[in-house]
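>>> this is the structure alone, sequence omitted:
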């Protein structure tokens, strides 16, 4: 059996009794960072054998873990913090186990994104986890444009070195939405700053970012709210041209116009093509 075991995201008391027992009874523990996990195992007096499984060795290590599982071993998969399989290669091991008919058992625990969501003060009825955003500016703006009309609260992970740039990019693409900046969850200096993009950017100027962040962003108005949209009186061609005038290339401008209107980029392309015809 393959056990997916949640580990602390900050406070060691995030660890559940079931998680400790599962790790003690497993034959092997597959860890994203063995050094980090070894500290956790030492704290809870767990002597189970440890093996490395991460993005850079997932193919070789994954094959070996599947072999052990097929032979009847109990393997527990853990990440550096929180639930395995979230923004790490754990899902690939799960997929391979499922294909081999191996039982996969969740051992729930703390999760940073959901913990940030429930304290954000933003709607929790529907949410979309987007993880880490691209670093390169053009790709970042394209990604944000694609998320502009998602009718859900948006969840992201971000480093302290990039959080201000990411917020500024969100402000530029989405307008001045509400956001919660949540950091150091379950640790001593846990903090949640809530406000608009502008207010949170001002906060970061006075309080330099520290620790890993979860960004919880309010849903946009989406395609359903076009009455007050700045582009509502523009044709598709004029809409695209407006973004090109702001420095976007043709492809990016079409993608942003599509996100604004709640349609696919192909719809925008076909409309422009028909106009030319």
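Here it is on my side, so go on. Please read these numbers as outputs of a predicted model, since none were measured by experiment.

>>> CA only for contacts and neighbour counts going forward, please
Will do.

>>> in terms of helices and strands, where is residue 167?
helix 163-174 (DSSP states H and E).

>>> tell me what that helix is packed against?
helix 137-147, helix 197-206 (3 or more C-alpha pairs under 8 Å, 6 or more residues apart in numbering; DSSP states H and E).

>>> in CSV: those, plus mean neighbour count.
Below are the helices and strands packed on helix 163-174 laid out as CSV (neighbours: other C-alpha atoms under 10 Å):
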stretch, mean neighbour count
helix 137-147, 18
helix 197-206, 15
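
>>> any chance of JSON lines for these, columns distance to residue 165?
Below are those laid out as JSON lines (distance: least, C-alpha to C-alpha, whole Å):
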{"stretch": "helix 137-147", "distance to residue 165": "10"}
{"stretch": "helix 197-206", "distance to residue 165": "9"}
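
>>> for this protein, what spans make up the helices?
17-25, 34-43, 58-70, 90-99, 112-120, 137-147, 163-174, 197-206, 236-245, 250-261, 265-276 (DSSP state H).

>>> follow-up on the earlier one: run the angle between the helix holding residue 167 and helix 197-206 for me.
On the basis of axes from the mean of the first three to the mean of the last three C-alpha atoms, to 10 degrees, helix 163-174 is oriented at 160 degrees to helix 197-206.

>>> adding another structure so you can compare the two:
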């Protein structure tokens, strides 16, 4: 493996042996309030030879607000990245500075920009971050949960089996877990987290930096009740409390290993007073298998 060292601002256009190659700027855009944008981001968008945007219509509104007239505005998103990515790289190699933006926040976070960055790095193109607002970190710092250790998981997979596997892998993480979710899926997602990880403290943040910004904190069960009375609106960032050290050690010791599945389920019914259904769900989580496997074994 060869080492690649990037000196982001060592050479400028017209100077040095790399003067003909442009740079890729990853420009953070507002996540709600237009004042989220930085002076540096505005200047970078003004000076860029090309701006690549996830949604050009949305980006034109932003550029118009800040009176920026783009020299060239191109589309780059999940559905055209295979064709557009190499073409954008070619334009940078030809000497154009390219500013990549997403609809909101930092490009390359839960965003096809990560693929463009990989292409740029492979070609030795300088990739320069222009920092700014980020929804996940904004939710973390207002959550009231620990911020010294956290893990970002983005949107959970739609496939049920893959989603369960991911939640099981996150269950024993002792730091705060950060997730994104849409309003029509958040109730189902919280129920999956409750089934897999237990009733933990969470914070649900929506409309961040906008006029109707709202943060709801409480146990998962309490937040589910709240959502039952207050229908979800807007995109959500969810911060989930991490596992407690004793909880991880107990699972790590596989205390249930000598038990049959029936004995395992009975333990939760008798010792913790759970319903048969909840006991089976918790048994499935312990064993790292799907709930239907436990149901079938007890038939």
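Done, it's in. In this text the structure is predicted, and so the values were computed from the model without any measurement.

>>> burial count for residue 250 of structure 1?
Residues lying near residue 250 of structure 1 (other C-alpha atoms under 10 Å) number 12.

>>> nearest spatial neighbour of it, chain-adjacent residues omitted?
Spatial nearest neighbour of residue 250 of structure 1, excluding adjacent residues (C-alpha to C-alpha, 6 or more residues apart in numbering): residue 244 at 6.5 Å.

>>> cool, residue 196 of structure 2 as well?
Closest to residue 196 of structure 2 by C-alpha to C-alpha, 6+ apart is residue 285, at 5.6 Å.

>>> the one you found is in contact with residue 198, isn't it?
No - at 9.6 Å, residue 285 of structure 2 and residue 198 do not qualify as touching, with contact defined as C-alpha atoms under 8 Å.

>>> neighbour count for the two, which is higher?
More crowded of residue 285 of structure 2 and residue 198, by other C-alpha under 10 Å: residue 285, with 22 against 17.

>>> any idea how far residue 195 of structure 2 is from that one?
8 Å (C-alpha to C-alpha, to the nearest Å).

>>> picking up where we left off before, residues in structure 2 aligned with the helix holding residue 167 of structure 1?
The aligned range for helix 163-174 of structure 1 in structure 2 is 186-197, by TM-score structural alignment.

>>> just the buried positions in that stretch, please.
186, 187, 189, 190, 191, 192, 193, 194, 195, 196, 197 (16 or more other C-alpha atoms under 10 Å).

>>> and among the helices of structure 1, the most buried is which?
helix 250-261 (a mean of 22; mean count of other C-alpha atoms under 10 Å).

>>> just want the angle from that helix to helix 236-245.
Using the same axes, to 10 degrees: helix 250-261 of structure 1 against helix 236-245 is 120 degrees.

>>> by contact count, what packs against helix 250-261 of structure 1?
helix 137-147, helix 236-245, helix 265-276.

>>> and that helix, how far out from the chain middle?
23 Å (C-alpha atoms, centre = their mean, to the nearest Å).

>>> give me the contacts around that helix.
With contacts defined as C-alpha atoms under 8 Å, 6 or more residues apart in numbering, helix 250-261 of structure 1 is touched by 142, 145-149, 222-223, 236, 239-241, 243-244, 264-265, 267-269.

>>> give the aligned equivalent of residue 109 of structure 2 in structure 1.
Under the alignment (TM-score structural alignment), residue 109 of structure 2 maps onto residue 86.

>>> tell me the contacts of the aligned partner of residue 28 of structure 1 in structure 2?
Using TM-score structural alignment, the equivalent of residue 28 of structure 1 in structure 2 is residue 50. Contact analysis of residue 50 of structure 2 by C-alpha under 8 Å, 6+ apart lists 70, 71, 72, 73, 74, 96, 97, 98, 99.

>>> among those, which recur in structure 1?
Counting by both residues aligned by TM-score structural alignment, their matches' C-alpha atoms under 8 Å, these that remain in contact in structure 1 are 70, 72, 73, 74, 96, 97, 98, 99.

>>> buried among those residues? Need that as a selection in PyMOL.
The buried subset of these, as determined by 16+ other C-alpha under 10 Å, is captured in PyMOL by this line:
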select buried, resi 70+73+96+97+98+99
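
>>> and the kept ones among the contacts of residue 50 of structure 2 as CSV, adding distance to residue 214 of structure 2?
Formatted as CSV, those follow (distance: C-alpha to C-alpha, whole Å):
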residue, distance to residue 214 of structure 2
70, 34
72, 37
73, 34
74, 34
96, 41
97, 38
98, 35
99, 31
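
>>> out of the kept ones among the contacts of residue 50 of structure 2, which sit inside strands?
Among those, the members falling in strands (DSSP state E) are 73, 74, 98, 99.

>>> which one in structure 1 is aligned with the last one?
The reference is to residue 99 of structure 2. So, by TM-score structural alignment, residue 99 of structure 2 is matched to residue 76.

>>> same question, the first one
Under the alignment (TM-score structural alignment), residue 73 of structure 2 pairs with residue 50 in structure 1.

>>> count of neighbours near the residue nearest to its match when sequence neighbours are not counted?
Once flanking residues are discounted, residue 50 of structure 1 sits nearest to residue 29: 4.9 Å by C-alpha to C-alpha, 6+ apart. Residue 29 of structure 1: 28 surrounding residues under other C-alpha under 10 Å.
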